[in-house]
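[1] coords please:
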Amino acid sequence: MGRSQELSEFKRGTVIGCHLCNKSIRDISWLLNIPRSIVSGIITKWKQLGTTTTQPPSGRSRKMTERGQHMVKCTVCISRQVSAESIAKDLQTSCGLQISTTTVGRDLHGMGFHGRAAASKPYITKCNAKHQMQWCKARRH
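    Okay, the predicted model is just below:
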């Protein structure tokens, strides 16, 4: 069983049913092919709260929906020069969400888009290029 999978309500009920039939945690784990830690967690939760349902995830929900993230990604892929401020305004008009530029920037960083500027390079004249080539040759020997 993968880490991100949740047990169905039926399997949780089966664990409690086996527990009520005086099966040990190890036997329940072996019968249902569930890790012992999960079996014991289900049983203790059932004893404490009297329920086997899972609680909703804690924490604040995301402001940016998947649709909004998709729109941001498409906008950035079309034009890389668009600022986060203009993207936030576009989202406010199209989706009706009040999203700050900080949220847009955070989501762009999460998607792998980072603001990078090219390094400024000095103007290389023919004389400078000649000196640079001589310096490189002398350094090799």
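[2] from here on, contacts and neighbour counts on C-alpha atoms
    Noted.
[3] give me the contacts around the host helix or strand of residue 39.
    Assigned by DSSP states H and E, residue 39 belongs to helix 36-49. Here helix 36-49 makes contact (Cα atoms under 8 Å, 6 or more residues apart in numbering) with 12, 15, 16, 19, 25, 26, 28, 29, 51, 52.
[4] of these - the most surrounded one?
    Within those, most neighbours by other Cα atoms under 10 Å means residue 15, with 25 neighbours.
[5] pretty sure that residue contacts residue 26?
    No: at 11.3 Å, residue 15 does not count as touching residue 26 under the criterion of Cα atoms under 8 Å.
[6] next, the second sequence, to be compared with the first:
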Amino acid sequence: MGKKGDLSDFERGMIVGARRAGLSISETADLLGFSRTTISRVYREWSEKEKTSSERQFCGRKCLVDARGQRRMARLVRADRRATVTQNTTRYNQGGQKSISERTVRGTLRQMGYSSRRPHRVPLLSAKNRKLRLQFAQAHRNWTIEDWKNVAWSDESRFLLRHSDGRVRIWRLQHESMDPSCLVSTVQAGGGGVMVWGIFSWHSLGPLVPIEHRCNATAYLSIVADHVHPFMTQLVPNFLWLLSAG
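    Below is the predicted model of the structure:
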């Protein structure tokens, strides 16, 4: 059995048409498959108000944040990715004609596609290093796997005994994971740990060398003399050694 709120305008018109054609309430109910109460109510509404359309589409709570408000909220999010819902709510309500709650802000952001996520961690690079890395990538973008097999890579890294980073959350869209405003920079320090140097290639692994003290120019040249040269002599000629510049 259909309900009043479930009837389309076409179904309501069929009920009115059947009754005006002379069919009784029972005959109309049997013909169209609706209850006698529904037939009676729809025809009475038409007789009194000449209305055959449903007002259900106008029911429900009015949206508090319209398209203009969503654009404003998006600007607030992009201006400060780390702002909490409370902060975004306060900033949105400043100067506005009507105030909204934190629940409304949270629901609107989700409706717009935003979600609270942990930012990706990326190395902290200077503008100069970013430029050099881009130049390197562009110069070698056409290299094949066979070309890269003739490269030996080396780098030093610190392994922390404890990782003390404050948990940060941001608001972003699904495709904005690598947007600069959605990233948090990291450095190779912060807490006790051990620093090691290593080298490897496609064909073999080199030694893993602990670095007891600060790795200055003298210490690095010592590592090169003691470990890089012996490792490179084991490889085929024309091998290229690349060390990290980050």
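[7] can you pull the TM-score for these?
    Here the TM-score for the pair of chains, by TM-score structural alignment, normalised by the length of structure 1, is 0.51; 114 aligned residues with a Cα RMSD of 4.1 Å.
[8] if we can go back for a sec, from the middle of its chain, how far away would the helix holding residue 39 of structure 1 be?
    29 Å (Cα atoms, centre = their mean, to the nearest Å).
[9] again with stretch 100-116 of structure 1
    13 Å.
[10] report the buried residues of that stretch.
    By neighbour count on 16 or more other Cα atoms under 10 Å, the buried set for stretch 100-116 of structure 1 is 100, 101, 104, 105, 107, 108.
[11] which pair of these spans the longest distance?
    100 and 108 (12.6 Å; Cα to Cα).
[12] what segments of structure 2 are helices?
    Secondary structure of structure 2 by DSSP state H: the helices cover 9-20, 25-32, 36-49, 67-79, 85-93, 102-111, 127-139, 145-148, 217-223, 229-233.
[13] in structure 1, what range does the shortest one match?
    Correspondence between helix 145-148 of structure 2 and structure 1 is not established for any residue, with TM-score structural alignment as the criterion.
[14] now for the contacts of helix 36-49 of structure 1: which two are most distant?
    Largest separation among these by Cα to Cα: 26 and 51, giving 21.4 Å.
[15] that older thread, overlap in contacts of residue 100 and residue 108 of structure 1?
    Shared contacts of residue 100 of structure 1 and residue 108, defined by Cα under 8 Å, 6+ apart, are absent.
[16] and residue 89 of structure 2, how many neighbours?
    Residue 89 of structure 2 has 21 neighbours, counted by other Cα under 10 Å.
[17] what do you get for the one 10 residues further on?
    Neighbouring residues of residue 99 of structure 2 were enumerated by other Cα under 10 Å; the total is 14.
[18] which residue packs closest to it, ignoring adjacent ones?
    Using Cα to Cα, 6 or more residues apart in numbering and skipping the chain neighbours, the partner closest in space to residue 99 of structure 2 is residue 93 (5.2 Å).
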